[in-house]
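Student: Mind looking at a prediction? Sequence and model below.
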Amino acid sequence: MTEKLLNFRAEGPASAPPLLLGPSLGTSYALWDEVAPELSITHRVIRWDLPGHGGSAPELIGPGATVGDLADLVLALADSLGIGQFACAGVSLGGAVGLHLAVEHPERVSSLAVICSSAHFNGAKPWEERAARVRSEGLGWLAENADSRWFTPGFTVPELVADQRAADPAAYAACCDALAAYDLRERLAGIGARTLAIAGREDPATPPAHLREIADAVPGAALVEIPGASHLAPAQCPEAVLTALRAHLDGGARRGMAVRREVLGDEHVDRAQARQTPFTARYQDFISRYAWGEIWTDTTLSRRERSMVTLTALIAHGHYDELAMHVRAARRNGLTAEEIGAVLLQSAVYCGVPAANSAFAVAQRVLEEDGD
């Protein structure tokens, strides 16, 4: 019999670094609609639904559940998708699941973003009372005041309020049980994953002090406060959340700079950095993040293959100054002088003999200078 798994939506290249996104109690993965598509440009994004929410089966959770039970469901989903280590980000209960994973399964969590969440949710009593009322009355009364709990006055996302209304009451109450029993304050100092805490300054449920408590306790953690955001910041202030997550998740510019140095060599990169001015700084950052931090790090093609594609493109467009640089890069990426010659010969057929004449002259000069 096939094990039931959390409902999920996958976006982005299968070869990209995996990123798991968790929702808040009462919502579905639609909470991430304004953020996930952008994150999927650089990551394999997996958005999951809580039991009894969205498309997840309510029977995945029962009375007396814990955040650890929810974390186990997330790990089972990751395992089913062949995902070992992953970055994770979560809102409220989804953030609590991320914290639990970072504490109990540190080998699985490469980085963590905790959004409008906490290491505790103000004690057991409020959640026990909410669970009891939901079990007896259903979720209609919560849907009626969802906007005031989730957003600042005048803002709403009807789809998320509909998610609250459509959630399974028993599963929702079991999630309340999990929040009632949850308190990780004494274990935050043991988290080793690179951690970002994001607070909504107008959040009444998990105010900035809760996120500051996490940032102060987790070694090296950073804190971002978003003005004008209440409890569901990814829905209300998606651009601000996206900016914070992009800067945190994989350090694209830092990773890109490392790859840039590996391919082009320290001497070239140092010269480029020395020539950088305030006018060109954003462009240099763009190159490091996009060309080197996203394209050259994609494992779909090897660096050897990327060098061959790059040489051909530079010849086709007559960019011979860049060609010299990338002939050296091709050697670093493992191409022999004979293989570079074969690429140039292929280019003669499809880019033209005059272009190949210039390319051979450039390549021969570079290879002779480098002793090839």
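Tutor: Sure, I can see it.
Student: CA only for contacts and neighbour counts going forward, please
Tutor: Noted.
Student: Straight-line length of stretch 131-149, end to end?
Tutor: Length of stretch 131-149, first residue to last, Cα to Cα, to the nearest Å: 17 Å.
Student: buried ones in it?
Tutor: For stretch 131-149, a neighbour-count test (16 or more other Cα atoms under 10 Å) marks Ala131, Ala132, Val134, Arg135, Gly138, Leu139, Leu142, Ala143, Ala146, Asp147, Arg149 as buried.
Student: now swap in stretch 149-164 and tell me
Tutor: In stretch 149-164, counting by 16+ other Cα under 10 Å, buried: Arg149, Trp150, Phe151, Thr152, Thr156, Leu160, Val161, Asp163, Gln164.
Student: Check stretch 322-329 too.
Tutor: Applying 16+ other Cα under 10 Å to stretch 322-329 flags Leu323, Ala324, Met325, His326, Val327, Arg328, Ala329 as buried.
Student: Does the third one lie in a helix or a strand, and which?
Tutor: Spelled out, that is Met325. Element membership for Met325, per DSSP states H and E: helix 320-332.
Student: Other residues contacting that helix?
Tutor: 262-265, 304, 307-308, 310-311, 314-315, 337, 340, 358-359, 362-363, 366-367 (Cα atoms under 8 Å, 6 or more residues apart in numbering).
Student: Also stretch 31-47?
Tutor: If you take Cα under 8 Å, 6+ apart as the criterion, stretch 31-47 is touched by 8-24, 29, 160, 232, 234-235, 238-239, 241-242, 246, 294.
Student: Show only the entries of the residues you listed found in strands.
Tutor: Taking DSSP state E as the definition of strands, the contacts of stretch 31-47 contribute Phe8, Arg9, Ala10, Glu11, Pro18, Leu19, Leu20, Leu21, Gly22.
Student: And the helices in the stretch 101-250 of the chain?
Tutor: 125-137, 140-144, 146-150, 158-166, 169-180, 208-217, 233-236, 238-249 (DSSP state H, counting those that start in this stretch).
Student: so Ser230 touches Gly154, yeah?
Tutor: No: with contact defined as Cα atoms under 8 Å, Ser230 and Gly154 do not form a contacting pair (11.8 Å).
Student: what sits against the closest residue to Thr152 other than its chain neighbours?
Tutor: Counting by Cα to Cα, 6 or more residues apart in numbering, Thr152 lies nearest to Ser230, which is 5.8 Å off, once chain neighbours are set aside. Each residue near Ser230 by Cα under 8 Å, 6+ apart is listed here: Trp150, Phe151, Thr152, Gly200, Arg201, Glu202, Asp203, Pro204, Gln236.
Student: putting a second one here so we can go through both:
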Amino acid sequence: MTSPTPWTMTLQGATVGGMECGDRSGYPVLAFHGAPGSHVEAVAFAHAPAAEAGLRLIAIDRPGMGLSTMSPRRQILDFADTVTIVADRLELDRFAVLGASGGGPYALACAYRLPNRVSRAVVVSSPAPFDGQARSVSEGGVKCAGGLIVLRRFPFLARPAAARMAAAVRKPRGLAALIARMSPADRDRLAGDEELLGKIADNIHTALRQGSRGVATDLQVLFARPWGFELSDIVASTVVWQGDCDGNVPAADGRRLAADIPNSELIIVEGAGHLLFVDHAAAILDSIRDG
């Protein structure tokens, strides 16, 4: 199995980069990280299962995070134009897209922008679009609209939230404070797993090593602005994975995505939280290959 390899390219004066991993001769998949996140996610959780599935993962860092320098973005769809240039330079005629958590909307934007090139879109624990309404979602008597979803109601909190994350992860127990806000299912999954905790810490540190500006912009376009396209206009086959105990992204968001995307399949995993991708990476990647 080939070791993961970093890559960068210059587009309009800005650096765009990430990591390539999995099966380097396999079917190409453009992978989009969470918020906050970086290419570390793909390497840490998907490198080995992608290689087994015969998938070439090309993880792309968004502006101001990981290996990509800051560049302007007004909405989700803007980054799909950047991804189009990346795919052209890598000579990818046909490929799948994979987005986890905050990366889901970016994967869907690419599916919308490139209907003749994206063979399948797979999103995991992905939020649904901002709809301009302050909403509180409750399912089964449990309030699910916690975490970053609160930015739908209070978008001005994006910058201080990103700054607090950056400050927190620099402290000895900063990661523990972030984990304390996760769902019981996720906290139970993380308890005592030092290897997984280390991977998550590395991912967040990499996302914030340029500062919090990139993460703040990402949170704003994800949760407080229209995405720039309609889900109903996506023609690619799409698979929506969602844990029913996710405290960061309500399960209702997964159902809404699947209901609004015409050619879609919804897979609800009982008992899974926001870390759904960690334990189900092989099955999720198989759902890409099946397409």
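Tutor: Thanks, I have the structure now. Since the structure is predicted, the reported quantities are computational estimates derived from the model, not experimental observations.
Student: out of the helices of the stretch 101-250 of structure 1, which comes closest to Leu70 of structure 1?
Tutor: helix 169-180 (8.5 Å; Cα to Cα).
Student: tell me, the closest one lands on which residues of structure 2?
Tutor: On structure 2, the counterpart of helix 169-180 of structure 1 by TM-score structural alignment is residues 212-223.
Student: Please state the offset of that stretch from the chain centre?
Tutor: The chain centroid and the centroid of stretch 212-223 of structure 2 are separated by 13 Å under Cα atoms, centre = their mean, to the nearest Å.
Student: do the same with stretch 153-160 of structure 2
Tutor: Taking mean C-alpha positions (Cα atoms, centre = their mean), stretch 153-160 of structure 2 and its chain are 19 Å apart.
Student: Buried residues of it, list them for me.
Tutor: Quick answer for stretch 153-160 of structure 2 (16+ other Cα under 10 Å): Arg153, Pro155, Leu157, Ala158, Arg159.
Student: Test my guess that the second one contacts Phe223.
Tutor: Looking back up the chat, that one is Pro155 of structure 2. Yes: judged on Cα under 8 Å, Pro155 of structure 2 makes contact with Phe223 at a distance of 7.3 Å.
Student: can you map out the strands along the stretch 101-250 of structure 2?
Tutor: For the stretch 101-250 of structure 2, applying DSSP state E, counting those that start in this stretch gives strands covering 118-124, 138-139, 142-143, 237-243.
Student: what's the closest of those strands to Gly214 of structure 2?
Tutor: That would be strand 118-124 among those, by Cα to Cα, at 21.9 Å.
Student: okay, the closest one sits on what stretch of structure 1?
Tutor: Under TM-score structural alignment, the match for strand 118-124 of structure 2 is residues 109-115.
Student: Please tabulate the ones in strands among the contacts of stretch 31-47 of structure 1 in CSV, including the columns distance to Ile226 of structure 1 and neighbour count.
Tutor: Below are those laid out as CSV (distance: Cα to Cα, whole Å; neighbours: other Cα atoms under 10 Å):
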residue, distance to Ile226 of structure 1, neighbour count
Phe8, 27, 20
Arg9, 27, 12
Ala10, 27, 17
Glu11, 26, 18
Pro18, 25, 25
Leu19, 22, 29
Leu20, 22, 23
Leu21, 19, 25
Gly22, 19, 31
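Student: coming back round to it: which one, of the strands of the stretch 101-250 of structure 2, ends up nearest to Ser212 of structure 2?
Tutor: strand 118-124 (24.2 Å).
Student: Give me the distance between that closest one and the centre of its chain.
Tutor: 12 Å.
Student: Buried ones in that strand, by neighbour count?
Tutor: Quick answer for strand 118-124 of structure 2 (16+ other Cα under 10 Å): Val118, Ser119, Arg120, Ala121, Val122, Val123, Val124.
Student: Same check on stretch 207-227 of structure 1?
Tutor: 207-208, 210-215, 217-219, 221-226.
Student: Provide the aligned range in structure 2 for that stretch.
Tutor: Mapped onto structure 2 using TM-score structural alignment, stretch 207-227 of structure 1 spans residues 250-270.
Student: go on, stretch 328-339 of structure 1?
Tutor: Going by TM-score structural alignment: stretch 328-339 of structure 1 matches no residues.
Student: and that stretch, how far apart are its ends?
Tutor: 13 Å.
Student: In structure 2, which residue range corresponds to stretch 264-280 of structure 1?
Tutor: Using TM-score structural alignment, stretch 264-280 of structure 1 pairs with nothing in structure 2.
Student: err, stretch 82-89 of structure 1, not the other one
Tutor: By TM-score structural alignment, stretch 82-89 of structure 1 lines up with residues 91-98 in structure 2.
Student: continuing past the helix holding Met325 of structure 1, what's the next helix or strand?
Tutor: Per DSSP H and E, the helix or strand that comes after helix 320-332 of structure 1 is helix 337-351.
Student: returning to that earlier point: can you put the strands of the stretch 101-250 of structure 2 in TSV and add distance to Tyr112 of structure 2?
Tutor: Formatted as TSV, the strands of the stretch 101-250 of structure 2 follow (distance: least, Cα to Cα, whole Å):
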stretch	distance to Tyr112 of structure 2
strand 118-124	9
strand 138-139	30
strand 142-143	32
strand 237-243	11
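Student: Would you mind listing the outside residues contacting stretch 14-28 of structure 1?
Tutor: 29, 31-32, 42-50, 53-54, 83, 85-95, 97-98, 160-161, 163-164, 167, 172, 175, 232, 298-300.
Student: I would like a PyMOL command selecting only the buried ones among the residues you listed, please.
Tutor: The following PyMOL line selects those of the contacts of stretch 14-28 of structure 1 that are buried, judged by 16+ other Cα under 10 Å:
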select buried, resi 29+31+32+42+43+44+45+46+47+48+49+50+53+54+85+86+87+88+89+90+91+92+93+94+95+97+98+160+161+163+164+167+172+175+232+298
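Student: Now intersect the contacts of stretch 14-28 of structure 1 with the helices, please.
Tutor: Leu93, Gly94, Gly95, Val97, Gly98, Leu160, Val161, Asp163, Gln164, Tyr172, Cys175 (DSSP state H).
Student: Now render the residues you listed as JSON lines, adding distance to Arg255 of structure 1.
Tutor: Below are those laid out as JSON lines (distance: Cα to Cα, whole Å):
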{"residue": "Leu93", "distance to Arg255 of structure 1": "31"}
{"residue": "Gly94", "distance to Arg255 of structure 1": "27"}
{"residue": "Gly95", "distance to Arg255 of structure 1": "26"}
{"residue": "Val97", "distance to Arg255 of structure 1": "27"}
{"residue": "Gly98", "distance to Arg255 of structure 1": "24"}
{"residue": "Leu160", "distance to Arg255 of structure 1": "36"}
{"residue": "Val161", "distance to Arg255 of structure 1": "39"}
{"residue": "Asp163", "distance to Arg255 of structure 1": "38"}
{"residue": "Gln164", "distance to Arg255 of structure 1": "40"}
{"residue": "Tyr172", "distance to Arg255 of structure 1": "40"}
{"residue": "Cys175", "distance to Arg255 of structure 1": "38"}
